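1. Need coordinates for the below:
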Amino acid sequence: MSTHHNHSHAPVPVKVFTDDIDEAAARQLQNVAALPFVHHHVAAMPDVHWGLGATIGPVIPTVGAIVPAAVGVDIGCGMNALRLSLRADQLPDNLAGLRAQIERDVPVGFAGHPDGRWCEAGLGRVAAGLKRIQAKYPVIDARWQSQLGSLGGGNHFIELCLDESDRVWIMLHSGSRGIGNRIGQFFIEQARREMERLDIRLPDRDLAYLAEGSALFDDYVEAVDWAQHYALENRRQMVRLILAALRHQVAQGRLPDFSVTDEAIECHHNYVAHEHHYGRDVLLTRKGAIRARKGDLGIIPGSMGARSYIVRGKGDPESFCSCAHGAGRRMSRAEAKRRFNRADLAAQTEGVECRKDKGVIDEIPGAYKDIDTVMANQTALVDVVHTLKQVVTVKG
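-> Next up is the predicted model:
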């Protein structure tokens, strides 16, 4: 495909699965829809909201080009969930010890493992693919070895939840950590330089793209694929550490022995995949959306004071077989810090063993959309399999 596009064509339609969308997000979606390589239409999930670089919540099918900022910088960010044989009445009355054990065993925030090679098997599964990219682009470097099996900060979390039958679940949300951020930032900047070099004017500089057939396009697709594998391995290693933390509590006599059931779910919600939709093979970008093909199991978390859902996809074609990835923010982090205080946080997370200090006020439930409204807006996309309520939340 030529690297030159005609930018005067009519935009494709935008299908939005909610009425709750602000003007800034709607404008971002229209700008995406105006790109000449977008195929058929753009879909926006019920949790859609304005995002830095590109909207959070769109599903974008492209042919012949890709927009790095539409993928974002937390490449491969997603969720894991698994059910344990434990029941609610087997948990200790005071859950502070469980939270403290997980926080000791899983690095959170900017922290990583002191020994960068703590997990040889996990590192071996992801190491090889990065060497060629880093040899070509030395700037793409980060503490990815020590960060494998670490949570990060922001909206990333680890939770212990109870389902509708009072069974205990582990649920976690994290991505590709610092290395995914480096890859994303680097190629976003490279795409902007390409637009300048080719004198291509865009409605938003963050929609700078890389055209198929270019070396940058191939390198980006390879780097994104690596980061997605790294993010998945990162979550799997955290699951391993969380289970070890719980087994430590068993050894201390604070929990009965337990096993993992066969319900283990993994899903990305910031990623790119080769898929076929509306008669074309496309690169499908989901930024804040999960795949929901017919029968697919997925995880849709609320905020840290709200319910979360295990869902089964219905394979809706208008959504490109997708659904929302969570509640979605209602306000910026800065606005949340202005509007709420520690007392508000304590009230809104009552009954949840979690941080209640000023460092996580920007994650207060009131800063997020109502998860039940989001779910009501996507009954055509998914069926609810389990409803989860967190009792322990760990945040960086």
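
2. Every contact and neighbour count from this point should use C-alpha atoms.
-> OK.

3. show me where the stretch 1-150 of the chain has helices.
-> 23-33, 68-71, 96-105, 120-127, 130-136, 144-147 (DSSP state H, counting those that start in this stretch).

4. need the next SSE after the last one, C-terminal direction.
-> If I follow you right, that is helix 144-147. Downstream of helix 144-147, the first helix or strand assigned by DSSP states H and E is strand 157-162.

5. Outside of that next one itself, list whatever touches it.
-> 87-88, 151, 168-174, 388-396 (Cα atoms under 8 Å, 6 or more residues apart in numbering).

6. So what angle separates the directions of that strand and helix 96-105?
-> Here strand 157-162 points in a direction 150 degrees away from that of helix 96-105 (axes from the mean of the first three to the mean of the last three Cα atoms, to 10 degrees).

7. Just name whatever secondary elements the helix or strand just after strand 157-162 is in contact with.
-> Downstream of strand 157-162, the first helix or strand assigned by DSSP H and E is strand 167-174. Applying 3 or more Cα pairs under 8 Å, 6 or more residues apart in numbering; DSSP states H and E, one finds that strand 167-174 contacts strand 78-87, strand 157-162, helix 215-251.

8. Second input sequence below; structure requested for side-by-side comparison:
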Amino acid sequence: MRPVWQALTSHRLNGSLVISLRAYPRGTMTKRTDPRLERLGEAWTTLPNPYDIPVEICAGPDVPIEPAALDELLTVLDTQRTLDSLAGDGVRPRIERVVCTPDFHKGAGIPIGTVLQTSGALVPQAVGNDINCGMRVEATSLTVEQVRPRLDELERRLRHVFFEGGRHIGLTPAHREGLLRAGLPGLLAEGPLGHAVRDADRLHAGAFPAGSAEEFRDWVTSGGGTSYDSIIGGVGGGNHFAELQYVAAVHDGPTAYAWGLAPGRIVTMVHSGSLSLGHQAGATGRDLARKAWPAGLPLPDNGILPIPLSEKTEKLRHRYLTSFANAANFAIGNRYFLSLMMRTGLTAAVGELDVRLVYDAPHNLLWPGGSGSPWVKGDGPDDVVLHRKGATPAGLSADGWGEPVIVPGSMGAPSYLLRGLGNERALTSACHGAGRSVPRGAASRGSDAELDEFLREFRVVTPLNHRDPAVAARRDIIAAWRRDLKQEAPWAYKEVRPVVESLRIAAVAEPVVELRPLLTVKG
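-> From the prediction side, this is the model:
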């Protein structure tokens, strides 16, 4: 069934057409609030459930909540029945609380935008396969006036760097193992790469210590000596991207100044994760959860397999957390290299520039103790584990400005940087984007006319150059390319402004700057 397409706004800013669109499956446009939800205020709703687990969703009335996501969340809550069956050996595991962020939408078993706090158990599937998927934002010394006239050249340079053999990321086995075991410091300790890690205090975590990298020995030793692989420096698929943006509006001047942001300043934003290494670590977690499963106990109907925090599972948990740490470290390094690639393209097209890291923020991680980093005990009890899937930390920070919260809009739409307020009601968590409003399958059947209008006004750099006459003549290739692009087009996502407003009203995070895109690199 084809979706209904609704244009919300269309206006010009500094010569660029900004289009905000939304798509709804037919029959769903007239009802925004699911009757299963109870509104608690302007920015919060609650979801009653058979297990009396506190479940709150941070979303104002203008943020649509997908009924299918609520169905999925209720199925996730059935995990409490599973945890009850695993009680014993001094462990009584429980789901303590669930908070969902404004970009809450259906996932593959567990909704995106779910923050799950448990006691006595960890749930690998509540983090997902793309471990430490996250975002990195760097502020440059360039201005939009310097870059806009060079966009044609920049598009050509970035396509070469990202997709036509221009990465030149040569790593030795020692580099690879150093990265997987000790993050960015481990990578750079194994020999010069021609780059330095600056602003290390602007990383939520620069490393997740791991005792070994045996789960990924094949990747570590690939190529023997210095070699170039197709994984490191990959953007990834789905909603991952590397984007060139500029500061279009400042909402909090002092914080913006502290972060090195000013009107017209060019910034780069990358969104990527652990790619195939994360999928391998996720599979390891599921396999180990099955091994830890009590003999004779039926597997849960919802397919979610928690691992009790008991002595019996200690060795299995250690193996999982080691591979988890390896994948998380890879993701930090991958975002670092993606940012370097954006700098390379900018330098070649525009000229030399300085950069400053604004923040590198994770999405899919777990935090024993309820806070801190996954391998540093937090302030909570030893048996408490906080899981975030498609959600980002929004805590306070030592410098007093608040932890930077990166909320991108859909492709072509504004993005926002906010400062976290450490709201415990939200489990100090915020959304990692606007969130889908239409499943990928439905979005791919969207309007060709809308896509054509979007592509006339916005630059999308992909492996396929649709402007190349030889490529344009291949209708089958172009049709597949357009179908993939529609899945991530603006109309497939919620409007970002009500999402950000929900965070503000709920006292989760305060807007600092609004960023507008100039071009997006998609894998």
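
9. Would you mind putting the helices and strands packed on strand 167-174 of the first structure into JSON lines with mean neighbour count alongside?
-> Below are these laid out as JSON lines (neighbours: other Cα atoms under 10 Å):
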{"stretch": "strand 78-87", "mean neighbour count": "20"}
{"stretch": "strand 157-162", "mean neighbour count": "24"}
{"stretch": "helix 215-251", "mean neighbour count": "20"}
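
10. Out of these, the one nearest Ala100 of the first structure is which?
-> helix 215-251 (9.5 Å; Cα to Cα).

11. Give me the distance from the closest one to the chain's centre.
-> 12 Å (Cα atoms, centre = their mean, to the nearest Å).

12. Equivalent analysis for stretch 361-368 of the second structure, please.
-> 10 Å.

13. One more: stretch 108-122 of the second structure?
-> When distances are taken as Cα atoms, centre = their mean, stretch 108-122 of the second structure is centred 16 Å away from the chain's centroid.

14. Can you spell out the matching residue range in the first structure for that stretch?
-> Mapped onto the first structure using TM-score structural alignment, stretch 108-122 of the second structure spans residues 52-66.

15. what stretch of the second structure does the helix or strand Lys389 of the first structure falls within fall on?
-> Here Lys389 of the first structure, judged by DSSP H and E, is contained in strand 382-395. Using TM-score structural alignment, strand 382-395 of the first structure lines up with residues 509-522 of the second structure.

16. which parts of that stretch are buried?
-> 509-522 (16 or more other Cα atoms under 10 Å).

17. Please apply the same query to stretch 341-353 of the first structure.
-> In stretch 341-353 of the first structure, counting by 16+ other Cα under 10 Å, buried: 341-342, 344-346, 348-349, 352-353.

18. Kindly present those residues as JSON lines, with separate columns for distance to Asp115 of the first structure.
-> Below are these laid out as JSON lines (distance: Cα to Cα, whole Å):
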{"residue": "Asn341", "distance to Asp115 of the first structure": "37"}
{"residue": "Arg342", "distance to Asp115 of the first structure": "35"}
{"residue": "Asp344", "distance to Asp115 of the first structure": "39"}
{"residue": "Leu345", "distance to Asp115 of the first structure": "35"}
{"residue": "Ala346", "distance to Asp115 of the first structure": "36"}
{"residue": "Gln348", "distance to Asp115 of the first structure": "38"}
{"residue": "Thr349", "distance to Asp115 of the first structure": "35"}
{"residue": "Val352", "distance to Asp115 of the first structure": "32"}
{"residue": "Glu353", "distance to Asp115 of the first structure": "29"}
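
19. Now intersect those residues with the helices, please.
-> Within these, residues falling in helices by DSSP state H are 342, 344-346, 348.

20. ok, those vs Pro46 of the first structure, which is closest?
-> Nearest to Pro46 of the first structure among these: Gln348, at 22.8 Å, using Cα to Cα.

21. shouldn't that closest one be in contact with Asn341?
-> No: if you go by Cα atoms under 8 Å, Gln348 of the first structure and Asn341 don't touch, sitting 10.8 Å apart.

22. okay, the angle between the helix or strand hosting Ser502 of the second structure and strand 509-521?
-> Per DSSP H and E: Ser502 of the second structure is located in helix 496-505. Interaxial angle, helix 496-505 of the second structure versus strand 509-521 (the same axes, to 10 degrees): 150 degrees.

23. tell me which strands and helices helix 496-505 of the second structure is in contact with?
-> By 3+ Cα pairs under 8 Å, 6+ apart, helix 496-505 of the second structure packs against strand 94-105, strand 509-521.

24. Go ahead and confirm Leu184 of the second structure touches Gly333.
-> Yes: in this structure Leu184 of the second structure lies within contact range of Gly333 using Cα under 8 Å: 6.0 Å.

25. Could you find the closest non-adjacent residue to the equivalent of Ala81 of the first structure over in the second structure?
-> Counting by TM-score structural alignment, Ala81 of the first structure corresponds to Val137 in the second structure. Excluding the flanking residues, the one nearest Val137 of the second structure by Cα to Cα, 6 or more residues apart in numbering is Met269, at 4.5 Å.

26. residue in the first structure matching that neighbour?
-> Aligned partner of Met269 of the second structure by TM-score structural alignment: Met171.

27. number of nearby residues for its match?
-> The local packing of Met171 of the first structure (other Cα atoms under 10 Å) involves 26 other residues.

28. Likewise for the one 5 residues further on?
-> Other residues lying near Ser176 of the first structure total 32 when counted by other Cα under 10 Å.

29. show me what contacts it?
-> Here Ser176 of the first structure is in contact with 74-77, 227-228, 230-231, 234 (Cα under 8 Å, 6+ apart).

30. how about Pro469 of the second structure, what's its match in the first structure?
-> So, by TM-score structural alignment, Pro469 of the second structure is left unmatched.
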